[in-house]
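**Student:** what follows is a predicted structure for the sequence shown.
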Amino acid sequence: MTDKVFINELTVFASIGAYDWEHTIKQRLIFNIEMEWDFSQAVAEDNVEHCLNYADVSEKILDFVEKTPFKLVETVAYKVADLLQNEFGIKKLRIELHKPKAVAQANSVGVIITRE
């Protein structure tokens, strides 16, 4: 069995871009995240203490990305994956990171990373 916690369309405003002018503005990034988590103990005890707290995860991502300047979405995705694995002990995860309107003809561009 594979249990997962997900967060869809977590929106953060970041200092991101390969060009200097991009760091004079905040740009929107959107995360879709799946994190593998064993629910068995939480279910057996019906106890939130054994759940992965998606509010804490979201807050940690927002705080980190808003305070750190980046050049590449790839770097953001890798650093957030490292953060989640180190802070919450998540072994397997998938991060889909969108940078809306980065290309005029596209709704968004971005990256997908998987850690196992």
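**Tutor:** Structure's in. What do you need?
**Student:** could you use CA atoms for every contact and neighbour count after this?
**Tutor:** Noted.
**Student:** so what's residue 90 up against?
**Tutor:** By C-alpha atoms under 8 Å, 6 or more residues apart in numbering, the residues touching residue 90 are 35-37, 84.
**Student:** three-state assignment of it?
**Tutor:** Under DSSP: H, G, I helix; E, B strand; the rest coil, residue 90 falls in the coil class.
**Student:** show me which pair in the contacts of residue 90 is furthest apart.
**Tutor:** Distance extremes for these: the farthest pair is 37 and 84 at 12.2 Å, using C-alpha to C-alpha.
**Student:** who touches residue 23 in this structure?
**Tutor:** Shown in contact with residue 23 (C-alpha under 8 Å, 6+ apart): 15-17, 69.
**Student:** ok, second structure coming up, stack it against the first:
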Amino acid sequence: MTSKIIIEDLKIYAYHGALPEETLIGTYYLLNVEVHADLWKAVGTDDLNDTINYAEINDIIHNEMKVPSKLMEHVAGRILKNIKMKFPQVSFIKIRITKTNPPMTGEMHGVSVEIENQF
């Protein structure tokens, strides 16, 4: 059985970007993270030890967003790797990071990078 845990539109202020001013000024990012694992045991036990603790995933996301990077791909990769290390039972991870105010011409909701990996 595969179950999903999805963190939706987590809003974090961070300092990522290839341009020097992006690492000084910062902007809001929206993060969506989806993890798959067999969580059937938790259905019956009602025990946090039998599932994926999404509060710990949230901590991983916040910790990695604190580390300034030039590329959102790099940040997403670090988040993915740390989730898999913390929760080896995860069989799939998808991460989308959206920069809400990219330094580009035109009006938009943002620019996103999405990576996923199946284990």
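**Tutor:** Nice, thanks for sending it over. None of these values were measured; they are calculated from a predicted model.
**Student:** TM-score for the pair, please.
**Tutor:** Once superposed, the chains reach a TM-score of 0.90 (TM-score structural alignment, normalised by the length of the first structure), with 115 aligned residues with a C-alpha RMSD of 1.4 Å.
**Student:** which strand or helix spans the residue nearest the centre of the first structure?
**Tutor:** Nearest residue to the geometric centre of the first structure (C-alpha atoms, centre = their mean): residue 31, 4.9 Å. Using DSSP states H and E, residue 31 of the first structure maps to strand 27-36.
**Student:** and the next element down the chain from that strand?
**Tutor:** helix 40-45.
**Student:** distance check, the residue nearest to the centre of the first structure against residue 14 of the first structure.
**Tutor:** According to C-alpha to C-alpha, to the nearest Å, residue 31 of the first structure and residue 14 of the first structure sit 12 Å apart.
**Student:** what do you get for residue 82 of the first structure?
**Tutor:** Distance from residue 82 of the first structure to residue 14 of the first structure, by C-alpha to C-alpha: 18 Å.
**Student:** give me the more crowded residue out of the two.
**Tutor:** residue 14 (22 against 15; other C-alpha atoms under 10 Å).
**Student:** quick check: that one touching residue 28?
**Tutor:** Yes - if you go by C-alpha atoms under 8 Å, residue 14 of the first structure and residue 28 touch, sitting 6.3 Å apart.
**Student:** with the first structure superposed, average distance for whichever helix in the second structure runs longest?
**Tutor:** Assignment by DSSP state H gives helix 72-86 as the longest helix of the second structure. For helix 72-86 of the second structure, the mean distance from the matching residues in the first structure following superposition reads 1.1 Å, by mean C-alpha distance after the TM-score superposition for the first structure.
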